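Participant: fold the following.
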Amino acid sequence: MRHFVRTALAVAGVALFVTATGGCAGGGGGTAPATSRAPSPANSPSAPGPSATPPAAGRITIKDYAFKPAALVVRPGAAVTVVNQDSVTHDVTATGGRAFATGSIKPGATATFTAPAKPGGYPYFCSIHPYMKAALTVRP
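Facilitator: Sure thing, here's the model as predicted:
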């Protein structure tokens, strides 16, 4: 019985210590480290909510072999400017048809294309680096 009481007191002491110090993450700050996640189309600043009107113009930046944002929402016929901030040439080419294509964009250069008039989703990629992919959504 004596052993049981000592064990119970020890467990209670540990629980009190953990509670008083804010847990065991980092020794007492009590604040968990911030986590980050890539924005989804629903929470991306360039992806307005269902009731918001998409912008009349859009901008895609190419940097570090990636399109940013990865999901862009614009109105039909919107002007979309593409800025190449990489050190190599890229392009923006719609998949599955000829909805839009910029042609080659040299490092530091820009190109503009017109978003399709028909609402819908338009995936695109860089034909020079086919692993680079993103999507344009056209919505009134």
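
Participant: switch to C-alpha atoms for all contacts and neighbour counts from now on
Facilitator: Will do.

Participant: part of a helix, is residue 15?
Facilitator: Yes: per DSSP: H, G, I helix; E, B strand; the rest coil, residue 15 lies within a helix segment.

Participant: need the contact list for residue 135.
Facilitator: Contact analysis of residue 135 by Cα atoms under 8 Å, 6 or more residues apart in numbering lists 70, 71, 72, 121, 122, 123, 124.

Participant: can you count the residues close to the second one?
Facilitator: Residue 71 sits with 23 neighbouring residues when counted by other Cα atoms under 10 Å.

Participant: how close does it get to residue 12?
Facilitator: 51 Å (Cα to Cα, to the nearest Å).

Participant: before we compare anything, build this one as well:
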Amino acid sequence: MKRVTLLAFFTALVLFGSAPARAADATIHIDNFAFNPPTLRVSAGTKVTWVNRDDMIHTTVDAATPRSFKSDPMDTDQSYSFVFAKPGTYHYFCSMHPQMMGTIIVE
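Facilitator: I've put the predicted structure just below:
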């Protein structure tokens, strides 16, 4: 009986213990017509959330074509999240204020 319990324990350890850990979440604040931080480096699988702290409506739009992500307009204290599954460099901007730009580097 003891061998069966030990075998079940090691089987569970192999099945569940080898799953990759979820990457930590990251936050970018939109304030004073800027993304802060302007450049963010994260691991693949990280959920990035943009939070609008400005008094104006802003968006977060992937600069690439086709776009990987595009938020709806965010009013004050609204947010938008996207999970970056693939490594690469992602440039983004606010479609309402194109001078606002940022970069996410996914490793």
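
Participant: before we move on, the earlier item: report the buried members of the contacts of residue 135 of the first structure.
Facilitator: Listed as buried from the contacts of residue 135 of the first structure are 70, 71, 72, 122, 123, 124; burial here means 16 or more other Cα atoms under 10 Å.

Participant: which among these gets closest to residue 114 of the first structure?
Facilitator: Nearest to residue 114 of the first structure, judged by Cα to Cα, of those is residue 122 at 12.4 Å.

Participant: now the closest one, nearest residue through space, not along the chain?
Facilitator: residue 136 (5.0 Å; Cα to Cα, 6 or more residues apart in numbering).

Participant: which one in the second structure is aligned with the one you found?
Facilitator: With TM-score structural alignment as the criterion, residue 136 of the first structure lines up with residue 104 in the second structure.

Participant: mind reading off the mean deviation between the host helix or strand of its match and the first structure?
Facilitator: Assigned by DSSP states H and E, residue 104 of the second structure falls within strand 101-106. Its aligned residues in the first structure lie a mean 0.5 Å from strand 101-106 of the second structure after superposition (mean Cα distance after the TM-score superposition for the first structure).
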